[in-house]
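Asker: 3D model of this:
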Amino acid sequence: MSENNKRLTPSPKRDRGGFMGGHSGPGGMIHGGERARDFKGTMKKLIEYLSVYKLSISIVFIFAAASAVFSIVGPKILGKATTKLFEGVMAKIAGTGNIDFDYIEKIILIIAGLYIISALFGYIQGWIMSGVSMKVSYNLRKEISEKINRMPLRYFDGTNHGEVLSRVTNDVDTLSQTLNQSLGQIITSVTTVIGVLVMMVSISGLMTLVALCMLPVSMMFIIFIAKKSQKYFKEQQDYLGHLNGHVEEMYGGHIVMKAFNGEKKSVNQFDELNNKLFGVAWKSQFLTSIMMPVMFFVGNLGYVAVCILGGWLAAKKTIEVGDIQAFIQYVRSFTQPISQLANISNILQQTAASAERVFEFLAEEEEVIEASNPVKLERVEGKVEFKNVHFGYKPDKIIVNDFSASIKTGQKVAIVGPTGAGKTTMVKLLMRFYDVNQGTIMIDDNDIRGFTRSDLRSMFGMVLQDTWLYNDSIMENIRYGRLDATDEEVIAAAKAAHVDSFVHTLPDGYNMMLNEESSNISQGQKQLITIARAILADPSILILDEATSSVDTRTEVYIQKAMTNLMKGRTSFVIAHRLSTIRDADLILVMNHGDIVEQGSHKELLEKGGFYAELYNSQFTHAV
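Answerer: Okay, here's the model as predicted:
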């Protein structure tokens, strides 16, 4: 299929001031603001998704735990050196001995070795986890991209494009960062808490009990802050999606917005969305930021209590000086991972919100499954028949009522009628962008639902009023109609479409690069390029949607000649508002309110003096 419409969804609605509204189609914007609906369920899905990488993650767990263990035993061994140093100093003061530097040196070497091994294990687990997080990001974006191609058009009619973009970028990035930075830290922190607790008990059960008294206080703060912050992280992701959607729309319609002086309204809406994002982001970040100071304050209370108790026990000769030094280190090591876990709990809230949005998108209803035994035609004749077709974008609002028409092979069929009559809707049904509610559409006596969508759409070529060209050379934009075409075939199509007549006047000719908006060539030149694309595709059925309405009269002559070449021997559907351009059509279907109210040739319909004659004559009346 030669598709040259950038978006086949209805355009975002614009108001009188040129402002593009916050929704794209009838469904409007998805409103956020709710808290993550199923934290446990979402995390379960995320764990299931990560099960593919269970070997790598298991290695990360082992290395992270080993790194923590080697760090944990350090203070205990270092305490022995402190004790030996203290005993040596006291013996030297008493004149009964000297400091055993050989023993202390041995301890220091052991400690250095343990810390080096710990750092090495930490580096390896970080390296592996970075690879896993990048693979997860890649696969999620790949799945979302593939999902977009499988989703029905009505989803994009009712969803802001920025919402989808936000899920592909911001939400996936959040998941990636959590996996890369937080997963290893969770394992390290849990291992450190358990290991340190064991070492503390081995030194002094009483001092451990005093240190643990601070734990319930810490947990109360963690639970309170986590509950408060959860909903704000969800709102932050939602409002970020809304803001992205608004910015995307404003850049897409920048010229229209400027032309109608819509800057103020655009800025006001941006400020409104940005203020909402600022509000929830500030709250979520504030709650996250106060977590660590609160935890440090509570930890310092335990730290002071342990120091006082340790001094008292040392004075009673119940505990060695080195053990006090080791225990104080362990107290600090014990509160730090708890603080990290508290901070990670907030990150997990944001991760859950992002994962929920990604999984929601991946779980969206897809297009109707293809036929199990699809129809394969060796040659497409181009016979088309509509039989009692009923259709509505919403089931309770049918806009096409009992549409029936029979088009023979090679006929030029014009579809005319006032705005909103259902002309473009019929084309969307013909190409299965939507499925009919009732009735049947046949191609060569085969129900179109019996074809795969790919095979069906390959039968069609499209030339639309809104041209779509992308940031590449003119040669590659024409080749988009058939990707395996040679340069000679592309140039032959360009000559048939009268592109060759102007392309040599452009810088670099066929190799000229079109900019992102294709604004470095004229509207008429763009239209001729899309016609060349359709000629190259060599389709059996053509769809021409008001392809000459936005060009000057001289260019229109070239386009009409190019379209005449294109329509030779092909069944063609021409959607037209200027009725003077379709006088030579074999069949004219006159639509109004979703129904065919008249059909016949131009001459027959004028003689009939009905709705078509009224439309035709009104154009010339207004012209006078």
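Asker: From now on I want contacts and neighbour counts done on CA atoms only, so please keep to that.
Answerer: Noted.
Asker: looking at it, residue 273 is touching residue 241, isn't it?
Answerer: No - using Cα atoms under 8 Å, residue 273 makes no contact with residue 241, being 10.0 Å away.
Asker: between those two, which one's more packed in?
Answerer: Comparing residue 273 with residue 241 by neighbour count (other Cα atoms under 10 Å), the higher total belongs to residue 241, at 28 against 19.
Asker: SS state for that one?
Answerer: Secondary structure for residue 241, judged by DSSP: H, G, I helix; E, B strand; the rest coil, is helix.
Asker: next up, for comparison:
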Amino acid sequence: MNKRKEKANQKEIIKKVFKYIKRYRIYLYISLILSFVTVLLTLYIPKLTGQAVDYMFGPSQVDFKGVFKIITIIIVSTVIISIGQWLINLCNNKMTYHVVRDIRNDAFTKIQEMPLSYIDSHPYGEIESKIINDAAQFADGLLMGFTQFFSGIVTIIGTLVFMLTVNIGITVVVVAITPLSFLVAGFISKRTFQMFKEQSQIRGQQTGLINEMIEGQRVVKAFNQKDNVMARFDVINDKLRDKSLRATFFSSITNPSTRFINSLVYTGVGIFGALSVVSGRMSVGQLTAFLSYSNQYTKPFNEISGVITELQNAIACAASIFAFIEEKSEIPDKEDAISPDHFEGNIKIDNISFSYVEGQKLIENFDLDVAPGQNVAIVGPTGCGKTTLINLLMRFYDVNKGAILVDGTDIKDITRGSLRNGYGMVLQETWLKSGTIRENITMGNPDISEEDMIKIAKICHINSFIQRLPKKYDTVITENGEEFSQGQRQLMCIARVMMSKPSMMILDEATSSIDTRTEMKIQDAFNAMMEGRTSFVVAHRLSTIRNADIILVMNSGNIVEMGNHNELMKKKGFYYDLYMSQFLGKAI
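Answerer: Here you go, the predicted structure:
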């Protein structure tokens, strides 16, 4: 049952591959026609060689005129074959890499369409491995298939036709033995597919670990985890070695096995051919041609057996990529969803419940009403649901129950693009793309004037260090701005949000990497920017949210207290303990 299911899956994968190939079928047709022509000419040469041999009757009995004529035809045929093979390779390469490019484009597009729940629950390296490594392996197998598979099939059919014109009896002997090659190749290939599939999966795990360790290199070294990381890598690497060795070993058996059978074919042709020459049923030239044909007939079986092995690997890699492409996309916006250009900022959270994992409660029956222009601070211990609430406001995740309304409209009835454009968001984790500083900080408002850009840059305290750079605002930075300190990167992210001039603000530990003195100055800029705008501020430093209109104190996904700073301090409850623990060292 499993074998039948596996075979059906392989057929489905091949169908999907051919859907991509269909776009470039002109290259396929040209390749097939040229393969047919080059194979026929290649097979015609042994016949010409046999005729040339027959023109040599013995000493001083050579028909030089006939021999030179044949040599001329052979040279012309060889030139045509060479040009044809060059064009075949060109077409196959174009078709293969166009197909792989389209698959990679679809996979990358899928990343943009996937819900964050998938991205959050899968190692980034594993996703990268599918798009980069698996696609490369798939390309290699596909290219070999196009290059050798079609020409091999045409060679087998063409050789049979030519052999039948020379001697039917010996042809029957050849055909009777060669099916063994297919049986051997098929027997081995069925067992190698699953091995290559497992190899691809483990390779993804390995890439994921490498990616994770490179990104977290400072943490690994700081906590002296080198040995533990090496041990984890060794375990995965050993598993990959074992699976790769098994897959390679079993797949490599195919070629020598088919070569052995082909040698039997060649031996059979030699014996029966020699007997035919002795009995006068064949000429020496015909035997020469037949031996050449038998060799050419069996050669494609070796190539096809190798191709089948590579194709098994390619199909396993394709299965991994297609499984990724076919993952569920983010729920699309409703057809009648609205796209406001501006929001007043009236936000109502109506009895929502949410959990990342089914059965593990996080936020339960949560209510909140925020008037336009209010500053809402969210505080609480780690894991209490602060950032989760931000994810729900931005609709990175959808609530399991209840509704979130902006200006009286359920956010599910607003397009995600317009909802997210309505927020300016600064996260604790900074993000900068490779490009100029100007492109990074004006991303949310590319049309901002030079004067306004520099004005905001000065407010955010980035103008001074940018002016010291070689090309100032046109300096190209690396991905994530590794040449800057964490604080400088965060200041640039803050500047980017201030330049976008959003309707509402979300600050998730926005000043966590900035020194206290600069934070005080930035806070003044934030206060000016948040004036008249609804804003949500997630903070651990409680000193930064003392002036908030509403302070939500969260614990275990619930609001345990709500009010302004003075009201909460008078209650001497959870917030009071948090605040006092930061400034007086009192234990909670």
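Asker: Quantify their similarity with the TM-score.
Answerer: Comparing the chains after superposition, counting by TM-score structural alignment, normalised by the length of the second structure, produces a TM-score of 0.95; 583 aligned residues with a Cα RMSD of 2.0 Å.
Asker: In the second structure, what range does the longest helix seen in the first structure match?
Answerer: Counting by DSSP state H, the longest helix found in the first structure is helix 263-315. Here helix 263-315 of the first structure aligns to the second structure at residues 226-278, judged by TM-score structural alignment.
Asker: Over to stretch 350-366 of the first structure?
Answerer: When stretch 350-366 of the first structure is aligned against the second structure using TM-score structural alignment, it corresponds to residues 313-329.
Asker: again with stretch 120-138 of the first structure
Answerer: Residues 83-101 of the second structure are where stretch 120-138 of the first structure aligns, with TM-score structural alignment as the criterion.
Asker: Mind listing what's buried along stretch 367-381 of the second structure?
Answerer: Neighbour-count burial for stretch 367-381 of the second structure flags 367, 370, 372, 373, 374, 375, 376, 377, 378, 379, 380 (criterion: 16 or more other Cα atoms under 10 Å).
Asker: now swap in stretch 461-475 of the second structure and tell me
Answerer: Applying a neighbour-count criterion of 16+ other Cα under 10 Å, one finds 461, 462, 463, 466, 472, 473 buried in stretch 461-475 of the second structure.
Asker: closest to residue 556 of the second structure among those?
Answerer: Taking Cα to Cα as the measure, residue 556 of the second structure sits nearest to residue 461 out of those, at 36.9 Å.
Asker: so which helix or strand takes in the alignment partner in the first structure of that closest one?
Answerer: Aligned counterpart of residue 461 of the second structure in the first structure: residue 498 (TM-score structural alignment). With elements delineated by DSSP states H and E, residue 498 of the first structure resides in a region that no helix or strand encompasses.
Asker: Now for residue 498 of the first structure: which residues touch it?
Answerer: Contact partners of residue 498 of the first structure, counting by Cα atoms under 8 Å, 6 or more residues apart in numbering, are 528, 558, 559, 562.
Asker: mind redoing it with 10 Å?
Answerer: With contacts defined as Cα atoms under 10 Å, 6 or more residues apart in numbering, residue 498 of the first structure is in contact with 492, 525, 528, 529, 531, 532, 558, 559, 561, 562.
Asker: Most neighbours out of those, which is it?
Answerer: For the contacts of residue 498 of the first structure, counting by other Cα under 10 Å, the largest number of neighbours falls to residue 531: 34 neighbours.
Asker: so which helix or strand takes in the counterpart of residue 111 of the first structure in the second structure?
Answerer: Aligned counterpart of residue 111 of the first structure in the second structure: residue 74 (TM-score structural alignment). Assigned by DSSP H and E, residue 74 of the second structure belongs to helix 64-113.
Asker: Quick check: next helix or strand after that helix?
Answerer: Stepping forward along the backbone from helix 64-113 of the second structure, the first helix or strand reached (DSSP H and E) is helix 116-121.
Asker: how close does that next one sit to the first structure?
Answerer: Superposed on the first structure, helix 116-121 of the second structure shows a mean distance of 1.1 Å to its aligned residues (mean Cα distance after the TM-score superposition for the first structure).
Asker: next helix or strand past that helix?
Answerer: Next along the chain after helix 116-121 of the second structure, taking DSSP H and E as the criterion, comes helix 124-129.
Asker: which residues in the first structure does that next one align to?
Answerer: Counting by TM-score structural alignment, helix 124-129 of the second structure lines up with residues 161-166 of the first structure.
Asker: Please name the residues that touch residue 478 of the second structure.
Answerer: 432, 433, 434, 435, 436, 437, 484.
Asker: Confirm for me that the second one is in contact with residue 489.
Answerer: If I follow you right, that is residue 433 of the second structure. No - with contact defined as Cα atoms under 10 Å, residue 433 of the second structure and residue 489 do not form a contacting pair (11.2 Å).
Asker: Now the common contact residues for the two.
Answerer: Listed as contacting both residue 433 of the second structure and residue 489 by Cα under 10 Å, 6+ apart are 480, 481.
Asker: which of the two has more neighbours?
Answerer: Neighbours were tallied for residue 433 of the second structure and for residue 489 using other Cα under 10 Å; the higher tally belongs to residue 489 (22 against 14).
Asker: so what's residue 111 of the first structure closest to, chain neighbours aside?
Answerer: Counting by Cα to Cα, 6 or more residues apart in numbering, residue 74 is the residue found nearest to residue 111 of the first structure once chain neighbours are left out, at 5.8 Å.
Asker: SS state for the counterpart of that neighbour in the second structure?
Answerer: Under the alignment (TM-score structural alignment), residue 74 of the first structure pairs with residue 45 of the second structure. The assignment at residue 45 of the second structure comes out as helix when based on three-state DSSP.
Asker: Roughly how far does residue 45 of the second structure sit from residue 78 of the second structure?
Answerer: 9 Å (Cα to Cα, to the nearest Å).
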